[in-house]
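Colleague: okay, here's the prediction I keep looking at, along with the sequence it came from:
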Amino acid sequence: MVPTWRRVHDGRWIQELPQADDRSHLLFPFFNEIGIISQLSGRLLESHLPDGFVLAHFTVLNHLTRLGDGRTPMSIATALQVPKTSLTHTLAGLHKAELIRFEPNPKDNRSKCVMLTDAGRQFRETAIANISQDFGGFLKDFSMDEIEAALPLLSRIRAHLDKARD
């Protein structure tokens, strides 16, 4: 909200903050719904992963696919907002399964970069294909037009929250 200035009767200027939209009570339920959707969709996706894999494994593979591999564990932990120790455990599982590999960081050689393997890329694609089978029931209640219309708003919200986090 951008404040405005106005002159009062005695000639002084005072700063006024805009009045909050009287619909601000909708913000918590709005983000609450997003959180519940995240939990439910995450569990659904996780149910389609092979034994021994959890949502955190998929999330790392998806992050590296979307934004490009070659990132340090610390930058991945920051982006995913998880403790580095938790991410280290997740990366160890992905490495053991040969879904990622580590390479020296060409910028400082003290840290390492996480690289997707072909198996890691295929794992992500297979998980997406597997969960897509469950979307048939979803599409009985929601049209592709509704989904397409919601995407720009959801993308703007994500971008705003990403920017505010940094």
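Modeller: Here it is on my side, so go on.
Colleague: CA atoms for contacts and neighbours, from now on please.
Modeller: Will do.
Colleague: what about the strands in the chain?
Modeller: Ranges of strands in the chain, per DSSP state E, are 4-7, 13-16, 100-104, 112-116.
Colleague: so which of these is the most surrounded?
Modeller: Each of those was scored by mean neighbour count; the highest is strand 112-116, a mean of 21, by mean count of other C-alpha atoms under 10 Å.
Colleague: which residues touch that strand?
Modeller: Residues outside strand 112-116 that contact it (C-alpha atoms under 8 Å, 6 or more residues apart in numbering): 61, 64-65, 69-73, 99-105.
Colleague: ranges for the helices of this structure?
Modeller: Using DSSP state H, the helices of the chain run over residues 27-46, 55-67, 73-80, 84-96, 118-132, 135-141, 144-165.
Colleague: can I get those in TSV with distance to residue 109 and mean neighbour count?
Modeller: Formatted as TSV, the helices of the chain follow (distance: least, C-alpha to C-alpha, whole Å; neighbours: other C-alpha atoms under 10 Å):
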stretch	distance to residue 109	mean neighbour count
helix 27-46	35	13
helix 55-67	20	17
helix 73-80	14	16
helix 84-96	18	16
helix 118-132	24	15
helix 135-141	44	9
helix 144-165	28	11
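Colleague: structure two is appended below for comparative analysis:
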Amino acid sequence: MDESTSQDLVFFKVFNEIGIIHQLGSTAFEKTLPDGLKISQFSVLNHFVRLGNDSTPLQLANAFQVTKGAMTNTLKRLLVRELITIRPDPKDGRRKRVFITEKGRITRDQCIQQLAPLFDILKKSLSESDFRTVIPFLQKLREILDEERNPL
């Protein structure tokens, strides 16, 4: 195996591990969510808390790399639960702006708190330091992928 192939294999292994972790983590997380709330809906709430601003439905669809129709469906479900509000854009009445509600923030925080039993299991084998060590790498990887969306 030449050096290039070996390096490519390392890159693939990282993505493979991330993919498996995503699948296992998502399955475990979904079991803790309140009845009817899906990970896609939680992710929208988390997006607002993480970035701290409002968005248009199209901006959200682009951020999550889904169709506008799929995002509209997700937003409707969040709206029914009163976890978001949707208001006309004051600069352009044809557009709408989406905001997280206080109930949405509380729900998001409660969802994270429901992960405590999983975190307790992880703490038996991994330290907080282990997690802190990988955060910069994962953030940099996310930033690069975010900047290079759809490169192929």
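Modeller: Good, I have the coordinates. For clarity, every value in this text was computed on a predicted model and none was experimentally measured.
Colleague: can you calculate the TM-score here?
Modeller: For this chain pair, the superposition-based TM-score is 0.91 by TM-score structural alignment, normalised by the length of structure 2; 148 aligned residues with a C-alpha RMSD of 1.5 Å.
Colleague: circling back to that earlier point, turn the helices of structure 1 into a markdown table, columns for distance to residue 110 of structure 1.
Modeller: Formatted as a markdown table, these follow (distance: least, C-alpha to C-alpha, whole Å):
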| stretch | distance to residue 110 of structure 1 |
| --- | --- |
| helix 27-46 | 34 |
| helix 55-67 | 21 |
| helix 73-80 | 12 |
| helix 84-96 | 16 |
| helix 118-132 | 25 |
| helix 135-141 | 44 |
| helix 144-165 | 27 |
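Colleague: so which of those helices gets nearest residue 20 of structure 1?
Modeller: Among the helices of structure 1, the nearest to residue 20 of structure 1 by C-alpha to C-alpha is helix 27-46 (11.9 Å).
Colleague: so which other helices or strands are in contact with that closest one?
Modeller: The elements that helix 27-46 of structure 1 packs onto, with contact taken as 3 or more C-alpha pairs under 8 Å, 6 or more residues apart in numbering; DSSP states H and E, are helix 55-67, helix 118-132.
Colleague: now do that helix: which range of structure 2 does it align onto?
Modeller: Using TM-score structural alignment, the residues of structure 2 aligned to helix 27-46 of structure 1 are 11-30.
Colleague: so how far is residue 92 of structure 1 from the equivalent of residue 124 of structure 2 over in structure 1?
Modeller: Matched by TM-score structural alignment, residue 124 of structure 2 corresponds to residue 140 in structure 1. Separation of residue 140 of structure 1 from residue 92 of structure 1 (C-alpha to C-alpha, to the nearest Å): 40 Å.
Colleague: what's the answer for residue 100 of structure 1, then?
Modeller: 9 Å.
Colleague: quick one: stretch 106-114 of structure 2 aligns where in structure 1?
Modeller: Across structure 1, the stretch matching stretch 106-114 of structure 2 (TM-score structural alignment) is residues 122-130.
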